[in-house]
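J.: could you look at this predicted model? Sequence included:
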Amino acid sequence: MKDFARLIARVDETTRTSAKVDALSDYFATAPDADRLWTVALFSGRRPRRAITTTQLREWAAERAGLPLWIVEESYGIVGDLAETIALILPPPAHPRDRGLAEWIATLRALADRPLPDRRAAILDAWDALEPAERFLFNKLLTGGWRIGVSQKLMTRALARALGRDEAEMAHRLMGAWDPATTSWQELVHSEAGAADLSRPYPFYLAHQLDAGPETLGDPSGWRAEWKWDGIRGQLILRDGQHFVWSRGEELMTDRFPELARARDFLPPGTVIDGELLAWRDGPLSFNALQKRIGRKTVPKKLLSEAPVALAAYDLLEEGGEDIRARPFDERRARLERLLADLPPEAPLVLPPLLDFDDWAALADARAQARARAAEGVMLKRGESPYLAGRKRGDWWKWKLDPLTVDAVMIYAQAGHGRRANLFTDFTFAVWSGNALVPFTKAYSGLTDAEFAEITRWVRRNTLERYGPVRQVRPEQVFEIAFEGIHESPRHKSGLALRFPRMARWRRDKPTAEANTLDDLKKMLAAYGQTDAQG
């Protein structure tokens, strides 16, 4: 655990990508196999199941530290991280022990089936054996709040460097449903069996945002364009008579979208398609329609009927069991068109059209119609581009529409978490309905650190009421709220909900009387919104 704690300290003390990769690579080159396996698991979202509640941890920590519980609660409010709070208040370890990361995780995993008194004794014993930096990480694993400043991409890059392996091949090995509790290091990174899991998806290729306009990309004849529909990025995998559906976040979603089981009736084994999961009825429905199905393990018949799902097939990654990602996009697209030709209406797949344009002006005209086509904008792909792993600049671009905006009044504020625990960063905004302000959205991103600090000072001076962690403030500050879409929502008092709301700017120049109205939002809904029945 000491070596792992030193790794996290090295990673946490820098913002430089190269320094983080160096630290991880050094660790992977020398750590025991079991610790390397769990480190890869943690940085790819595979954490031990929680066996202790945060309430129990606070109570036990207060008891061990000899502090009243209210002091622990107040300290937690200031620090903003329970794992760090506990690590700080506990006395020095009475019986220090040097055990590896995998050993401590084995201790955690064994807690789930033990009686509560035994769990309490095991946690107190662990706290007595760990130094503060190690306790902090142990507590992170206990609480499930594992957020360290390393992406899976950086971890994979460092692992490939340490092992002298190809990064793309390593990224593919780390995809899928492998479990560190049942998979060995050798199986994961070296054996052929580890690379041959039937359900294993390919690493997703991600596009960069195009801000300067497509003219910067050169001759348009080498580019292809598609509608950028707003759903859930996913891969449909058909192998050995089975099918699997994976999200971009490496979540296996096969059971959540039973419609896609019918793909086995129309497509051969050895097929992998990258696309967008959409609520679909003669065209894409609103994201709100799809959202009703997100998070459900089982889907009732009524919801299957109201929000049927199809996969918009954008790319073909595997055909006849052959990995064709290195082939040009134009070839992959042609193969995809042949594969999906003459699909019957009941097939759970659609082939989005390639947009026809001779020059960039024509594409701009098409993009301007994106919202009418239930799209966020267009995707641009170089015709000769291979399908790479991760976010690579050059061949794939997303050219999104400018966001919709509305001026709104801040009416509630709440402190953030982690490093922003001492700042008010989460706000509720309202628009006018007659002479009343009606809340309609929340936002917590878009301002600079300096602006968050300034608005925090203002909130503290202008609080009207407190409701637990939430403060009602004087309705004096106007912010421009940017968002990607708007739809009806009976769950909100305003009757509306926004897609991806964020603060675009602080409108210090605008009085609250000039903020937008609920009628303005309803007009936006009529012009740009989608209903669940839209085709």
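T.: Alright, I've got the coordinates. Numbers count the residues shown, from 1 in each chain.

J.: from here on, just use CA atoms for contacts and neighbour counts.
T.: Will do.

J.: now the nearest residue to residue 229 once chain neighbours are set aside: how far from residue 356?
T.: In space, not counting the residues next to it along the chain, residue 229 is nearest to residue 375; the distance is 4.5 Å by CA to CA, 6 or more residues apart in numbering. According to CA to CA, to the nearest Å, residue 375 stands 16 Å off from residue 356.

J.: for residue 239, same thing?
T.: 34 Å.

J.: between these two, which one's more packed in?
T.: residue 239 (20 against 12; other CA atoms under 10 Å).

J.: please name the residues that touch residue 347.
T.: 262, 263, 266 (CA atoms under 8 Å, 6 or more residues apart in numbering).

J.: surely the residue nearest to residue 229 meets residue 231?
T.: No - in this structure, residue 375 is not within contact of residue 231 by CA atoms under 8 Å, at 9.8 Å.

J.: against that first model, consider the following:
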Amino acid sequence: MKRFGALFAELDASTATHAKVAALVRYLREAPDEDAAWAVYFLAGGKPRQLIRTAQLRALALRASGLPEWLFEESYQAVGDLAETIALVLPAPTEGGAELGLHGWMTQRLLPLRGADEATVADAVLGWWGELDSLGRFLFVKLVGGGFRVGVSQLLAQRAVAEFAGLDPKLVAARMMGYTSGQRAPTAQAWRAIVAPAAGEGAAARDPSQPYPFFLASALAGAPEATLGEVGDWFAEWKFDGIRGQIVKRAGRAWVWSRGEELMTERFPELERLAAAWPDGTVVDGEIVAWDALAAPLPGFETPGRPAPFATLQQRIARKTLTARVLADAPVGFIAHDLLECGGQDLRGQAQHARRAALEALARACAPPLPCSPLLDAPDWATLAAWRARSRELGVEGLMLKHRDGAYGTGRVKRSGEGERLAWWKWKIDPFTVDGVLIYAQAGHGRRASIYTDYSFAVWNRAPRDPAEAQAVVDAIAERRPANPQGLQLVSFTKAYSGLSDAEFQAVDAVIRETTLEHFGPVRSVRPTLVVELAFEGIARSKRHKSGVALRFPRMLRVRGDKPLHEAGTLGELLALLPGA
């Protein structure tokens, strides 16, 4: 654990990519294979399952430190991170336990805690805290609490592994697909397979369930004709609002993977049945969507029905048990848009048009039918722009643009030279926007722990008649008078914590401190004074929210210093954006 702790400290202290890569390579050269397997798992994005509830960790920290609860909470608010707070307030270690590596900690200590009763967990945690220094305690809390994060991207981790092993980073990326899925613990054997010399690579050399690295699209800014040239060089498809996935059929079995490298076969039995009759050695890339079989087909679609709103798919994902009712209420479909492997042959190096022809041939031979993403025929960019303008009406997010001659790459192709011409582009519609009123604030975490960056926003339940009526509501809030349920009021509807610059956050933080009305633990209620323009990708009805709606990916665009409170958004504006409204 000490070696991994030293690596974590070195990575956390640097912002330079080359320094992070060098630190990782040094670690991999020194660490045993079983420790390297776990380290790369975490650094590449593997998420440890929460083994201990946060409330129990806090209670144990209070017990071990002897601090009163109010002082611990004040310390937590000042530090901004629970693991760091616990590491700082615990007494100095008194025991000299045997030094275990990362593999030993995970397999001999942490994983066996799963399912243990609280008393057993408490005894173990208190004893291990006595062995660890401050950094070790910090990492321990992160690992058992399920919140381990470090400033290393998956791409950077793969680059370091490639440099350590003397391999092509693309080969390492392919070998690591599924490594962080959480379905199986990383092992020394799996690690050695990743860094083995490049020889005999092919379908037979990989685990049959392993998908390919996903090719990612870049956001298209500006007019496509200025960047992409002739419209005839490009395939245009709908951008569906679902979960990007790959279905892998090998060795007589089918596996379903998400873009986040999560194995999702058991969550989507419909897709396992869809691929059951496919020939072995088939890998299809596409979109997992909720399916409305009764809706009119999308333009260009021959399959009956169309994708349902993402909120329907979200309901399905949230269910741990797939009852017959759940399967009936939120049926799932798969829209194929690329064929990556056919007959065990890797097709990714072939041109897009050749892979498309092979995909359509596969779809024609499939039973049950394999729906393919329709290609939109357009003589010019203006026609495609008109299709894009209908996206929201049709329940899609915009268009995908793929060069006819482009290969299937790894990750996101850089926007330069030939790479730009042959990349995939997502030409999305503009997001929804609404002007919200800031009513609550909470401090951030990490480097934002000292400023208020996490905000709650409200809209008017109806448009105020005039500025005076809106001001009367603000005055009532400042005087702690309850809202009139029959009158004008501000209704909380969403939270947001991203989108502003550091300077803008500092400016908003100053206003929050000047206008604070009450404290509720880490949260401050403020006198409504600021209007902020918010963007979001979608909206759905929600029984859990007072406003009756839930937003998808809300973020802040700008502080509207030019807009008075009475001109902020209304609940009616949001309800009008609901699908089918």
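T.: Sure, I can see it. Everything numeric in this text was worked out from a predicted model, so none of it was measured.

J.: number of residues surrounding the aligned residue in the second structure for the residue nearest to residue 229 of the first structure?
T.: Superposed on the second structure with TM-score structural alignment, residue 375 of the first structure falls opposite residue 396. Residues within reach of residue 396 of the second structure, counting by other CA under 10 Å, total 22.

J.: kindly report the same for residue 520 of the second structure.
T.: Other residues close to residue 520 of the second structure by other CA under 10 Å number 9.

J.: mind checking how far residue 412 of the first structure is from residue 453 of the first structure?
T.: 16 Å.

J.: which one of these two has more residues nearby?
T.: residue 412 (25 against 17).

J.: that one: what's it in contact with?
T.: 427, 428, 429, 470, 471, 472, 473.

J.: so what does it match up with in the second structure?
T.: Per TM-score structural alignment, residue 412 of the first structure is aligned with residue 440.

J.: and what of residue 185 of the first structure?
T.: Residue pairing (TM-score structural alignment): residue 185 of the first structure is matched to residue 191 of the second structure.

J.: surely its match and residue 41 touch.
T.: No - between residue 191 of the second structure and residue 41 there is no contact under CA under 8 Å: 9.4 Å.

J.: those two: who's more crowded?
T.: For residue 191 of the second structure versus residue 41, neighbours defined as other CA under 10 Å are more numerous around residue 41 (24 against 21).

J.: helix, strand or coil for residue 254 of the second structure?
T.: strand (DSSP: H, G, I helix; E, B strand; the rest coil).

J.: show me what it aligns to in the first structure.
T.: So residue 254 of the second structure corresponds to residue 243, using TM-score structural alignment.

J.: which ones are touching its match?
T.: Residue 243 of the first structure neighbours (CA under 8 Å, 6+ apart): 199, 236, 237, 254, 261, 264.

J.: same thing with residue 185 of the first structure?
T.: 33, 34, 36, 37.

J.: quick check, residue 363 of the second structure in contact with residue 356.
T.: No - using CA under 8 Å, residue 363 of the second structure makes no contact with residue 356, being 10.4 Å away.

J.: next, count neighbours for the residue nearest to residue 316 of the second structure when sequence neighbours are not counted.
T.: Distances taken as CA to CA, 6+ apart place residue 330 nearest to residue 316 of the second structure, at 6.1 Å, with adjacent residues excluded. Residues near residue 330 of the second structure, counting by other CA under 10 Å, number 20.
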